[in-house]
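Q: What would the 3D arrangement of this be:
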Amino acid sequence: MSAVNSSILTPEFFILTGVPGLEAAHIWISLPFCFMYIIAVVGNCGIIYLISHEEALHRPMYYFLAMLSFTDVTWCTTTVPNMLCIFWFNLKKIDFNACLAQMFFVHMLTGMESGVLMLMALDRYVAICYPLHYATILTNHVIVKVGFATLMRGVILSTPFTFLTKRLPYCQGNFIPHTYCDHMSVAKVSCGKVKVNVIYGLLAAFLIGGFDIFCISVSYTMILRAVLTLSSTDARRKAFSTCTSHIGAIVITYVPALFSIFTHRFGGKDIPHHVHIIIANLYLMLPPTLNPIVYGVKTKQIREEVFKLLFREKDVFDMK
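A: Have a look, this model is predicted:
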């Protein structure tokens, strides 16, 4: 009897149902997500390759962009292939421990995404407010340290999600109405008390998102003050133009995230569940898909290096 109870309380696997209520449309839903995933992988890997191989881009701003691209491509890869297997091949089963691992990486990389955006805001603050000391403040050693600190923050704050979820009894079944293992989606399947999970989820969101948004807001307040003191209109325009790509990345990341969090917490009864699931997937897919496009279009140096690389390849091809 104890063995049976143990297997019920800790299932061997979960069943990810996909988008509940829209099972018949899974194929159609999969097409835009597959297209976005291809763009995300190609675009972010292209930026990483460009920054690593072009010496002109070996600067702090682009190192942070490479961190963002690596986080983006890893972030969507933790969920989209599994999602497409559900949509295309009806492979809905996921091992219990694999589900917990996916949950950990989703939340850890979410924290990394937010942290890197915060570091990029600080980079712009130093570049605009202290241009003469930019190279001495943001050395390679400092970049490695702050990047590692951001990674460790994500790991430390995401690890409790795994243990808090694993301790719960799952005696109400093992069907998760989602396309991937999200902390609260898994916890809600439990028949135990999830109050601690809810409280810690809000605390982690505040410690990561709240802190990063505060730092970004302070950085851009100081940037705005510094830019407005410039006498030249052209100088003000150039200063603002260096921030437009980053501001676009912030909007792309935080708006869907905040909308998903608030509708999930406070608007659950008014919004259909399949809308929650689609928004949650868009929240994971929009930043990795759009960030390479935003930075490729808005950042002059990246555009120039792309053109150089393309013409270089063309010249090599013509020589052959």
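Q: going forward, measure contacts and count neighbours with C-alpha atoms only.
A: OK.
Q: Need the three-state assignment for F14.
A: Assigned with DSSP: H, G, I helix; E, B strand; the rest coil, F14 falls in the strand class.
Q: OK, contacts around the residue lying closest to it once chain neighbours are set aside?
A: The spatially closest residue to F14, leaving aside those adjacent along the chain, is N174, at 4.8 Å (C-alpha to C-alpha, 6 or more residues apart in numbering). With C-alpha atoms under 8 Å, 6 or more residues apart in numbering as the criterion, the residues that contact N174 are 11, 13-15, 189.
Q: Could you also give me the structure for this next sequence, so I can compare it with the first?
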Amino acid sequence: MQNIPVQNFSFISFKFSGFYDLGEWKHFLFIPYFLMFLLSTTSNSVLIYLIASQRALHSPMCVLIGLMSVVDLCLPIFFVPNMLLSFLFNWNGISLAGCLIQMFCIHYIGAFQSTVLVWMALDRFFAICRPFYYHEYMKMPNFLKFVILPAIRNIILITTMVSLAGKLQFCIKNEIDHYFCEHMALVQLACGDISLNNIVGLTAAFLIPTADVVFFTVSYLIILGSVLKSGKPLLKAINTCITHIIVMAVAITFALIAFMSYRIRNDFSSSIRVFLSTMYLLFPSCFNPIIYGIRTKEIREQFFKFMSRIKFLPPCRNNPDRSIVM
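A: Purely as a prediction, here's the structure:
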């Protein structure tokens, strides 16, 4: 808790100062972050196009994978381009209004990374553990019951968190030790009592990504047990579940370490905290298209068909009847 008395002024513009202890070396971070952003943007765009254009991929599971790709495509766009420009040209400024908008977009869209995984886990649970009732469960009116509550939870918690941050006065300094407007990175610059902001931030962290990952993990463990009881090969069961759990476990570990590093005494350097904060957003966006896209049989088959058409069909400028049919 901060006991700094409230001042008569409040900063309305800020400057990002993440990785400041790296000095001039931070400019070289442009390369890895640009490559990760390029991988995320390209892979998710291709996956979205395939699922939208190929009628064979309009199953509930593939639609959910497409929704995941939309989330993974949008999330880095809210902060990575600005971070890359900062690395190259030291363009570090942002207004308070812009900061709050960026905070809302990142945290709100980021919340759906884990929430979509819950919906996907439900789809797999119904398909594997309740196969005779799968189509009944996956009818839109029934499935909406599982969609609405998490969506309402996300918007209430994130809106509350950002609204409380917007009511603060910022009189300590106007340098945000980060490369995007993470909640606590901004709130810790406020003068006055921030205990309520701290509590709401922790509540959002544990009720959204942590709760989702626990539900997701339990669901896949039940699926794993069901597959094993059915007599299917152990390797296939492990291949179906464990990879998904590992990726989300790594992402949630990054997120929780980053969140808690603001609230407890620790020896974490500023650069490590900023790195972990960017990784819990970028890491899933880069690897989800591979895990949920290419490793899904139906999507993989359509992807290879799509690539073979691009490679082997001649240009259709003079013969419109030979255009590629998607």
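Q: Got a TM-score for the pair?
A: Superposed pair, TM-score by TM-score structural alignment, normalised by the length of structure 1: 0.89. Supporting alignment: 311 aligned residues with a C-alpha RMSD of 2.2 Å.
Q: and the two most separated of the contacts of N174 of structure 1?
A: Set against one another by C-alpha to C-alpha, these have their most distant pair in F13 and V189, with a gap of 12.5 Å.
Q: circling back to that earlier point, could you dump the contacts of N174 of structure 1 into TSV with neighbour count added?
A: Below are the contacts of N174 of structure 1 laid out as TSV (neighbours: other C-alpha atoms under 10 Å):
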residue	neighbour count
P11	17
F13	16
F14	21
I15	22
V189	20
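Q: quick one: which of those is nearest T289 of structure 1?
A: When the contacts of N174 of structure 1 are ranked by distance to T289 of structure 1 (C-alpha to C-alpha), I15 comes first, at 27.6 Å.
Q: Tell me the buried residues in the helix or strand harbouring C241 of structure 2?
A: Of the helices and strands defined by DSSP states H and E, C241 of structure 2 is found in helix 234-261. Applying a neighbour-count criterion of 16 or more other C-alpha atoms under 10 Å, the buried positions in helix 234-261 of structure 2 are 237, 240-241, 244-245, 247-249, 251-252, 254-256, 258-259, 261.
Q: ok, which stretches of structure 2 are helices?
A: Remark: helices assigned in structure 2 by DSSP state H are 30-53, 60-77, 80-89, 96-129, 134-137, 140-166, 183-187, 195-205, 211-229, 234-261, 270-288, 297-312.
Q: Going by neighbour count, which residues of the fifth one are buried?
A: In this case it means helix 134-137 of structure 2. Buried residues in helix 134-137 of structure 2, counting neighbours by 16+ other C-alpha under 10 Å, are found at 134, 137.
Q: Mean per-residue distance, stretch 112-120 of structure 2 versus structure 1.
A: Mean deviation of stretch 112-120 of structure 2 relative to structure 1 after superposition (mean C-alpha distance after the TM-score superposition for structure 1): 1.0 Å.
Q: what sits against the nearest residue to Y108 of structure 2 once chain neighbours are set aside?
A: Spatial nearest neighbour of Y108 of structure 2, excluding adjacent residues (C-alpha to C-alpha, 6+ apart): I158 at 6.1 Å. With contacts defined as C-alpha under 8 Å, 6+ apart, I158 of structure 2 is in contact with 104, 107-108, 204.
Q: now do V162 of structure 2
A: Going by C-alpha under 8 Å, 6+ apart, the list of residues near V162 of structure 2 reads 100, 103-104, 183.
Q: One more pass at 10 Å, please.
A: When contacts are counted by C-alpha atoms under 10 Å, 6 or more residues apart in numbering, V162 of structure 2 is found next to 100-104, 107-108, 183, 187, 197, 200-201.
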